[in-house]
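**Student:** No sequence on hand, only this structure:
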């Protein structure tokens, strides 16, 4: 009877059933492949908030391009060197474990529009700025001023006086309030990862655009990895510092903050989840020692800037370390001491 029933089903119906089965199988195969690359289903709270579609789009956006096997990165020195650049490689669609760009022209436009960098000299100066002080210097200075509550409250009042105050004033008020409230623990946060991971992104871009030689790029990656290890004890700690500082930097209001938080939560899964890229690369994995080729290039340009003696005592261990190596390359004054700028 069952055979008779099945034989009575028209071919178009069988064809439609077959197409549905193939589509379902293809869907599950794609899901399995995505999970192997770090994608995870939308967490319960994300689904409850009605953001599952947004999460799934972010899974597609952040799916990494890996050359070879993910597990091979654990013993690949170049993958370890590139690890800090993976944060942006995920968003840019760049291969995470190769020094390459997926869209050089788009990268060139980004460098000019977002950074004002159009050539080798501009890139090298910006890399040095990020490694030496970056935006963390300004954030730390504002945090220090906010220790005096009376100053912070009067500054908020001053910035709020005009009804149509500038975006810059709005951002300043927002950040001061965050410091006063110690929102997300920023009173004790080390902001340096924000600068170091962006420097890694610029290093990849500079190499891809021909502004850095490959040798210079790998050596600068070694310098950036050294900077991270001076400041943090794990990938988790570095990521938390980066994403919290990015939140402080963005200052774009509640709606955009929620979108940014979802974006970085998803990106964090691809970095530090069970199948995450950084999970595959030990924090203490060996990599070549830097030769400070970036400092050599800066010395040739006459662009080294040394810490003033009064600033040395307040500088971080990393900043003192970088400054010490810069001094060996700095021009000497008549008295035989490096010129301090």
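**Tutor:** Received it, and whenever you're ready, just let me know what you need. As the structure is a computational prediction, the values presented were derived from the model and not from experiment.
**Student:** only C-alpha atoms for contact and neighbour calcs from this point on.
**Tutor:** Noted.
**Student:** to the chain's geometric centre, what's the distance from stretch 132-152?
**Tutor:** Relative to its chain's centre, stretch 132-152 lies at 22 Å (Cα atoms, centre = their mean, to the nearest Å).
**Student:** now the end-to-end length of it.
**Tutor:** 27 Å (Cα to Cα, to the nearest Å).
**Student:** Excluding covalently adjacent residues, which one is nearest to residue 134?
**Tutor:** Using Cα to Cα, 6 or more residues apart in numbering and skipping the chain neighbours, the partner closest in space to residue 134 is residue 195 (5.8 Å).
**Student:** Quick check: which element contains the one you found?
**Tutor:** In this assignment (DSSP states H and E), residue 195 forms part of helix 192-208.
**Student:** if I look at residue 122, how far off is residue 60?
**Tutor:** Here the criterion is Cα to Cα. By it, residue 122 lies 33 Å from residue 60.
**Student:** for residue 33, same thing?
**Tutor:** Distance from residue 33 to residue 60, by Cα to Cα: 11 Å.
**Student:** can you check residue 301 too?
**Tutor:** Distance, residue 301 to residue 60, by Cα to Cα: 43 Å.
**Student:** go on, residue 296?
**Tutor:** Residue 296 is 41 Å from residue 60, where distance means Cα to Cα.
**Student:** and the closest residue to residue 135 other than its chain neighbours, what does it touch?
**Tutor:** Leaving out its chain neighbours, the residue that sits closest to residue 135 by Cα to Cα, 6+ apart is residue 195, at 6.7 Å. Neighbouring residues of residue 195 by Cα atoms under 8 Å, 6 or more residues apart in numbering: 130-131, 134-136.
**Student:** And here is the other one:
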């Protein structure tokens, strides 16, 4: 089980550390079953600076203050969550359909929604049928909010943002999370679903792999005494 590192002497208030805490699942997944090296109550990096800079540029297009603020704001407003939630409204009634019925449903989407939405509906339906996929979840907005916290946190660690510039985004993120979800568990489950749906097209990795990575991280976050999700009430 993954454990989490903390500063010897706290630098920030409990509310500020709570605003950083959504990023902890990203750190736990990246730790891949090992202990998280970065302190979960600070902005330090969890890997070599040059590797992190390359990752932020390649994966997020973040290279400076302006791009960090732009990406953080875009994720806060919902980069994938609203789109995913809209498609889920269409397809959830069809998860239990037979394969023939599901194919007919997907074909019925083509005239009004086009090929891209119909294809995504097929990927999502396949992912939602996985036995390890959580069946009870709320809005996938958590997928955006976790990534926002990670991007902003990492941007401070790289020197693109100051902590003072980061807190408004981080605080807004955790406040919105608490409006959408009743607990860390619900928040984490929604993140795991959103991440798996994003991976369901197989372009980056598979929904199965995504769940295999996120579920152990969630278990650690919800049960390990060193976890910020355990130490800090929702």
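**Tutor:** Noted; the coordinates are in hand. What you are looking at is a predicted structure, and each value in this text was computed from that prediction instead of being measured.
**Student:** where's the residue nearest to residue 134 of the first structure relative to residue 184 of the first structure, distance?
**Tutor:** Residue 195 of the first structure sits 19 Å away from residue 184 of the first structure, taking Cα to Cα as the criterion.
**Student:** Which stretches in the second structure count as helices?
**Tutor:** For the second structure, the helices defined by DSSP state H cover 14-20, 24-31, 49-55, 65-77, 81-91, 99-128, 141-157, 163-180, 184-199, 207-223, 228-231.
**Student:** okay, the ones you listed in TSV with distance to residue 39 of the second structure next?
**Tutor:** Output for the helices of the second structure, formatted as TSV (distance: least, Cα to Cα, whole Å):
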stretch	distance to residue 39 of the second structure
helix 14-20	10
helix 24-31	10
helix 49-55	15
helix 65-77	21
helix 81-91	28
helix 99-128	33
helix 141-157	11
helix 163-180	15
helix 184-199	19
helix 207-223	14
helix 228-231	10
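**Student:** re earlier: the residue nearest to residue 135 of the first structure -> the second structure?
**Tutor:** Residue 195 of the first structure maps onto residue 144 in the second structure when the alignment is built from TM-score structural alignment.
**Student:** how much space between its match and residue 119 of the second structure?
**Tutor:** Here residue 144 of the second structure is placed at a distance of 22 Å from residue 119 of the second structure (Cα to Cα).
**Student:** picking that back up, more neighbours, residue 296 and residue 60 of the first structure?
**Tutor:** Taking other Cα atoms under 10 Å, residue 296 of the first structure and residue 60 do not tie; residue 296 has more neighbours (17 against 11).
**Student:** Where in the second structure does the helix or strand where that one lies fall?
**Tutor:** Assigned by DSSP H and E, residue 296 of the first structure falls within helix 293-301. Against the second structure, there is no aligned range for helix 293-301 of the first structure (TM-score structural alignment).
**Student:** For that helix, name the packing helices and strands.
**Tutor:** Here helix 293-301 of the first structure touches helix 120-132, helix 214-231, going by 3 or more Cα pairs under 8 Å, 6 or more residues apart in numbering; DSSP states H and E.
**Student:** tell me which residues in it are buried?
**Tutor:** By neighbour count on 16 or more other Cα atoms under 10 Å, the buried set for helix 293-301 of the first structure is 293-299.
**Student:** any idea which of those is closest to residue 322 of the first structure?
**Tutor:** Nearest to residue 322 of the first structure among those is residue 295, at 9.1 Å by Cα to Cα.
**Student:** Spatially nearest residue to the closest one (excluding sequence neighbours)?
**Tutor:** Counting by Cα to Cα, 6+ apart, the nearest residue to residue 295 of the first structure once its immediate chain neighbours are dropped is residue 326, at 6.3 Å.
**Student:** Counterpart of residue 317 of the first structure over in the second structure?
**Tutor:** In the second structure, no residue is matched to residue 317 of the first structure (TM-score structural alignment).
**Student:** Tell me the spacing between residue 317 of the first structure and residue 159 of the first structure.
**Tutor:** 35 Å.
**Student:** The two: who's more crowded?
**Tutor:** Each of residue 317 of the first structure and residue 159 has its neighbours counted (other Cα under 10 Å); residue 159 has more, 18 against 14.
**Student:** OK, contacts around that one?
**Tutor:** 165, 169-170, 172-173.
**Student:** Just the buried residues from those residues, in PyMOL please.
**Tutor:** Applying 16+ other Cα under 10 Å to those leaves a buried subset, and the PyMOL line that selects it is:
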select buried, resi 169+170+172+173
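**Student:** Pick the one among the contacts of residue 159 of the first structure closest to residue 55 of the first structure.
**Tutor:** Set against residue 55 of the first structure, the nearest of the contacts of residue 159 of the first structure by Cα to Cα is residue 170 (29.4 Å).
**Student:** Find the nearest non-adjacent residue to the closest one, please.
**Tutor:** residue 159 (7.5 Å).
**Student:** could you dump the contacts of residue 159 of the first structure to TSV with distance to residue 67 of the first structure?
**Tutor:** Below are those laid out as TSV (distance: Cα to Cα, whole Å):
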residue	distance to residue 67 of the first structure
165	49
169	45
170	44
172	43
173	45
